[in-house]
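> Mind looking at a prediction? Sequence and model below.
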Amino acid sequence: MGSISYGAGASVIHIEDRALAHLKIVIATKLRRNESFTLSWRHPAGEAVGRSTIWLHPSIPLRFTFDEPEPPALNARWIEDLMHSANSTGGISLVDEMVDGGDG
């Protein structure tokens, strides 16, 4: 389970490594463009039931920490889905990965 450390108080948000790798691409792209946006997610198992939203801004300290030493293979469709979400008025919603079924 990876994490995002966010803000001067270093609030820690736990997110599964694979999802975090995909989020990192989208978040870094948005922040590189100097764009602010929200990120929303459902709390993982073991935490209080509910969901949270944070405001991401280029001036707020942000750190991604991964448990796995090697990055996973990335799913371009998932990144695209997250980017579409990021560009909406509601901001990024951490959606589940969609895997295309192949015909062989």
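Sure, I can see it. Residues are numbered from 1 along each chain as shown.

> CA atoms for contacts and neighbours, from now on please.
Will do.

> Against N34, how distant is I13?
As judged by CA to CA, to the nearest Å, I13 and N34 stand 22 Å apart.

> These two: which has the busier surroundings?
Taking other CA atoms under 10 Å, I13 and N34 do not tie; I13 has more neighbours (15 against 11).

> Presented hereafter is structure B, for comparison with structure A:
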Amino acid sequence: MGTLRYAGESYELEDRALFHLQIAISTKLRRRENFFLSWMGPRDMGSGRHTIWVDNGIPLHICFTGSRQPHLNRVWMEQLLDSAADGAGMILGEEPDSLPERAVASGVVTSQPGAPGAGH
């Protein structure tokens, strides 16, 4: 569990989610696009939803507990960036499979390097 520190508050989130948020937030802020960011709180703390306004003028600090950088899930990144364009803002949900269902269903899946059956 890492920590997102924003506007004097601290929020615990999984390192993998924080990694994807770091990229999505930096993409939006480089474009000078402010937005809401929302996620569900942990069940042991009563669940509930957190929402913050993300703005270039507010310091942001992400602290990861792990030392390894996770692999990027492009499908999740697209979902985060697409949701940020909506009036409700960027919604951090569960991580989807890295391959869109339509590609798997249509059989248009290419071998991943190192996967069984992948060419060397």
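In hand now; what should we look at? Worth saying up front: this structure is predicted, and the values here are computed from it rather than measured.

> any idea which element the residue opposite T53 of structure 1 in structure 2 once aligned lies in?
Taking TM-score structural alignment, T53 of structure 1 has T51 as its aligned residue in structure 2. For T51 of structure 2, the host element (DSSP states H and E) is strand 49-54.

> which residues of structure 1 does the following helix or strand past that strand align to?
As assigned by DSSP H and E, the chain's next helix or strand after strand 49-54 of structure 2 is strand 60-63. Aligned using TM-score structural alignment, strand 60-63 of structure 2 spans residues 62-65 in structure 1.

> Now do the closest residue to I60 of structure 1 other than its chain neighbours against G104 of structure 1, distance only.
Leaving aside its sequence neighbours, I60 of structure 1 sits nearest to G7 (CA to CA, 6 or more residues apart in numbering; 5.5 Å). According to CA to CA, G7 of structure 1 and G104 of structure 1 sit 46 Å apart.

> Equivalent analysis for R32 of structure 1, please.
In terms of CA to CA, R32 of structure 1 sits 38 Å off from G104 of structure 1.

> Those two - which one has more neighbours?
Counted by other CA under 10 Å, R32 of structure 1 and G104 do not tie: R32 has more neighbours, with 10 against 3.

> which residue lines up with the more buried one in structure 2?
Match for R32 of structure 1 (TM-score structural alignment): R30.

> so which strand or helix has I13 of structure 1?
For I13 of structure 1, the host element (DSSP H and E) is strand 11-15.
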